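> have a look at this prediction, sequence included:
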Amino acid sequence: MERIKATIAALTGSAIGIGCLLCGTVGWAYWMWMAIKLGSFAMFFVGLLGPLGVIAGILGLWSLIFGAPLWLLHLFG
């Protein structure tokens, strides 16, 4: 029984991890697309920087789902 619980826990953790990676990748791609569409080199550069790329992915996913925040458009647009 313990082995079944461990297998289910491992599969659930893997599924959640893969889902987070996919969401982050989609958000990052949308961020880069917005940077190109807005013509903002600074926004594009932020998306390419390592640790800031994670933040760009989160903000990109937020922008894809709810629309780009005005502060983001004013900062980079």
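Right, received. Where do you want to start?

> only C-alpha atoms for contact and neighbour calcs from this point on.
Fine.

> what about the helices in the chain?
2-38, 41-48, 50-66, 70-76 (DSSP state H).

> let me have those in a markdown table, extended by mean neighbour count.
Conversion of the helices of the chain to a markdown table gives the following (neighbours: other Cα atoms under 10 Å):
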| stretch | mean neighbour count |
| --- | --- |
| helix 2-38 | 15 |
| helix 41-48 | 17 |
| helix 50-66 | 17 |
| helix 70-76 | 11 |
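
> next up, a second structure to put side by side with the first:
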Amino acid sequence: SPEAQNVTGRCFDIRGENLGIAEGWHLGPVAKQTDDPADMGPVVAELMSKARLNASMAGTDHEGPGFPSQSI
């Protein structure tokens, strides 16, 4: 429909009386790449400690079974 012409690529969350819009895949913390892939462990650990937690099905930050934590 003409009303939907600028909606392309959006994901909506519809539950009960609520209509929400997903805001995923934003760039999080950044670090300088290492020359040797074997040196990535500490870099990834630092990025994980600074990164926002993954969202639950309710769209809220969540940590626990089945979700990555902020540490490795």
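On my side now, so go ahead. The structure displayed is predicted, hence computed values, not measured ones.

> got a TM-score for the two of them?
The TM-score (TM-score structural alignment, normalised by the length of structure 2) is 0.30; 46 aligned residues with a Cα RMSD of 4.4 Å.

> how much space between the residue lying closest to F12 of structure 2 once chain neighbours are set aside and I14 of structure 2?
Once flanking residues are discounted, F12 of structure 2 sits nearest to I21: 4.5 Å by Cα to Cα, 6 or more residues apart in numbering. Remark: distance between I21 of structure 2 and I14 of structure 2 (Cα to Cα, to the nearest Å) = 9 Å.

> re earlier: the residue nearest to F12 of structure 2 contacts R15, doesn't it?
No: the criterion here is Cα atoms under 8 Å, and I21 of structure 2 misses it with R15 at 11.5 Å.

> now do the residue lying closest to A42 of structure 1 once chain neighbours are set aside against M43 of structure 1, distance only.
Excluding the flanking residues, the one nearest A42 of structure 1 by Cα to Cα, 6+ apart is F76, at 6.9 Å. Distance, F76 of structure 1 to M43 of structure 1, by Cα to Cα: 6 Å.
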